[in-house]
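Novice: need a 3D model of the sequence below.
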Amino acid sequence: MGRYSDDTGFVNDSARPRGFLRDGSTYVRIDVPGARFTLATGLNNLGQVVGASLDQNGDAHGFLWRAGRFTPVDLPGVAGTNPIDINDKGAVVGLFLDTDGRTHGFLLDKGEVVVIDLPRAALTLPFGLNDDGDIVGYTINDDGSEVHGFLLAQGPKGPVTPIDFPGATVTAPGDLTDRGLIVGGYLVEEAAAPGLRLLDGLSLLTR
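Specialist: Prediction:
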């Protein structure tokens, strides 16, 4: 995420949650037509917003929104797409659900899709992307007892750096700046499974 000063998120002013963009003191509704649920999660300095919606069948679809216009972001051949962040170059990271019901991370850059599945992880969840192409997120093992953060320098094919807050059982990075500053959440407890909920609010595919 860049320096764009507005905020994104979702507002539930009815039984149907919707997204929003805050521009100064003005709130702009982001609501995919016909969707049951719209969640806006990432934006860049150009005012482009990415997120996902649930259709009437409960399937997740990605979108890119700018100045009131929606562009679908649905990966080909998958069961659901959930973009989470976008950088100033238009690259997008997020999650997708394959036809076997498994969740994977992805990078979409200039029309090319790269799957992000780190070794020895049951789930790889990328959540933040900067303009240098660095990606942060976290991995989860099969039973949810191990949740570790990661940094992919220079993208999915670059070196992997583990990110584990000292003494924590769960570390979940959520975003990073172009300077390499990283933010996220952590837990210190014996049962690490609650870490799965740290960033669930950003994704429709990990609920």
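Novice: when you work out contacts or count neighbours from here on, use the C-alpha atoms and nothing else.
Specialist: Will do.
Novice: how close does the spatially most central residue of the chain sit to residue 64?
Specialist: Centroid-nearest residue in the chain, with Cα atoms, centre = their mean: residue 84, separated by 2.7 Å. Distance, residue 84 to residue 64, using Cα to Cα, to the nearest Å: 10 Å.
Novice: overlap in contacts of those two?
Specialist: Contact criterion Cα atoms under 8 Å, 6 or more residues apart in numbering; residues shared by residue 84 and residue 64: 50, 51.
Novice: one step back: ok, for the residue nearest to the centre of the chain, nearest residue in space, not its chain neighbours?
Specialist: Using Cα to Cα, 6 or more residues apart in numbering and skipping the chain neighbours, the partner closest in space to residue 84 is residue 94 (4.7 Å).
Novice: please give me the structure for this one as well, since I'd like to look at both together:
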Amino acid sequence: MFVIVTAGMRLRKSYELQGNVRLSPVTRTPPRESPYHHACASYLWSVTLSERSRRFAVKLLGTRPRHLKSEFGSAHCFDTPRNDYTVHWLTSSAFATVALTLVSASVFAAPLGGTQWQITITDLGVFPGNLGSQGFAINDTGKIVGTSSAGVGSYTVQWINGLISAIPVYSRSGSSIPKDMNDQGEIAGTLVISSLMNQGIYWDAQNNPFPLEGLPSVSGSQVVAHGINVGGHIVGRAQEGSPNFAGHAVIWNKATFETDLGFMDGGSYSEGYGINDAGDVVGAAGIANGSLHAFVWKNGQFTDLATWGGGLTSASVAYAINNNGVIVGKRANVATRWANGAFQALPMPAGVSAFTAAVDVNDAGDIIATGSKGYPLEVGVLWRNGEPIDLGTLPGGNISRAARINEAGEIVGEAKAADGFFHAVKWTVTRASPPCAGDLNGSGTVDAADLAMLLGGWGGANPTLDLNHDGVVNAADLATVLSAWGACF
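Specialist: Here you go, the predicted structure:
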């Protein structure tokens, strides 16, 4: 696990790492980095704190604990029967606490905007006897759904209060993938039988599965489900039969066919990917010239998102829409946000390619994606308050992928674990304690900029702005900002 705070970022006096790690012996002491270097050589771990062109780093290495001291600071290594180790590091420049646990990894990081975030990634584990798992959706109650695999075939599973259990499937003839879930626990997903055979599935709140109806009067219609809203309306695609086999964006009311959205601008294909609580649908549709364009369908009408903000473009797809009408997806293969008739290419964390798709957005405006760090490396990405945040990976792994985000800002997906298999994971991202209460942007002063941030999120549940953690941005948080007005000390 490795975190760097670079020049230009706000270096806090403390930060913390926690990790689920498989420790292996270290065969040699790492190279000395004078003057801030100490290592528990040939022991359970080692810690490096280096200063090099105003760059500070903390690394974990090694195999067994030991106590060290020096004129620059001290390291304390504690051995316990629980395999729980902690090192406290003190220097004239920084203080770091490193704690290894068996469940999750947590790190403080500062993205481009300078705000510091505490990122915790939790390995959700696998179904007993399985090798890997994937997290696909999380609702506001904290329930998570996904799959768990033994290598051949898979289980459809849920995690409730950290416990994994299998849920029923409509058929064992393929893999049942739960793609989205509402707060009632209703699930939309797809039974994948083969690359050419799919059956959309609706699970009710008791996890009973039902097949989604195909297009009327079409025998053997192929059906795929992508999203579900609070009312149990599902969006996806249903396919015509011979001779055209064209895909239609469709809305279902639970398992019952409700609306065929049809096609846009003379095209012959459409697919719905996201639906908000008002029933607005986003997705992609082919137009007359063969191009694929993102759309929003509202009040029975298509709007071509390629026309927002300056004319037509290359292929675009919209994957999600929140209850404020903010849409996310990709435009010219770049992660994109659409709102109020305009589009924005999303900035990326350092070292992460912009060529990706934003896949989900909550009502607070938090957006998620999976970005490339150069094949085959991938990492989950979060945008919060417009800042891009690298979500990191599990200890010993080098790939993570984000799938869904709930209103509390909790994210689910998958990450490669130290054993080489992908495990379902959950991220929580919280603001590191600011220099003083009310300093929302980390500027060192509580001022009009912080007040504007708070008022912009009024009534919502943005955890960055909810200073007293009561679940809503309200007058209590405003009082905290006003009482701390002025420079932080």
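Novice: report the TM-score for the pair.
Specialist: Put the two chains on top of each other and the TM-score (TM-score structural alignment, normalised by the length of structure 1) is 0.76; 184 aligned residues with a Cα RMSD of 2.7 Å.
Novice: I figured the residue nearest to the centre of structure 1 hits residue 91, correct?
Specialist: No. Counting by Cα atoms under 8 Å, residue 84 of structure 1 does not reach residue 91; the two are 10.8 Å apart.
Novice: tell me the contacts of the counterpart of residue 275 of structure 2 in structure 1?
Specialist: Alignment note (TM-score structural alignment): residue 275 of structure 2 maps to residue 43 of structure 1. Neighbouring residues of residue 43 of structure 1 by Cα under 8 Å, 6+ apart: 1, 2, 4, 8, 49, 50, 85, 86, 87.
Novice: now restrict those to buried residues only.
Specialist: 1, 2, 8, 49, 50, 85, 86, 87 (16 or more other Cα atoms under 10 Å).
Novice: if I look at residue 406 of structure 2, how far off is residue 223 of structure 2?
Specialist: From residue 406 of structure 2 to residue 223 of structure 2 the distance is 26 Å (Cα to Cα).
Novice: for residue 46 of structure 2, that is, sorry about that
Specialist: Distance from residue 46 of structure 2 to residue 223 of structure 2, by Cα to Cα: 53 Å.
Novice: same question for residue 480 of structure 2.
Specialist: Taking Cα to Cα, one finds residue 480 of structure 2 at 51 Å from residue 223 of structure 2.
Novice: where in structure 1 does stretch 446-463 of structure 2 fall?
Specialist: Using TM-score structural alignment, stretch 446-463 of structure 2 pairs with nothing in structure 1.
Novice: hang on, the earlier thing: shared neighbours of residue 84 and residue 91 of structure 1, anything?
Specialist: Contacts common to residue 84 of structure 1 and residue 91, judged by Cα under 8 Å, 6+ apart, are absent.
Novice: ok, back up a step: and of the contacts of residue 43 of structure 1, the nearest to residue 122 of structure 1?
Specialist: Closest approach between the contacts of residue 43 of structure 1 and residue 122 of structure 1, by Cα to Cα: residue 85, at 21.6 Å.
Novice: go ahead and confirm residue 118 of structure 2 touches residue 392.
Specialist: No. Counting by Cα under 8 Å, residue 118 of structure 2 stays clear of residue 392, with 11.3 Å between them.
Novice: what about these two, which has more around it?
Specialist: Set side by side, residue 118 of structure 2 and residue 392 show more neighbours around residue 392, with 27 against 19, by other Cα atoms under 10 Å.
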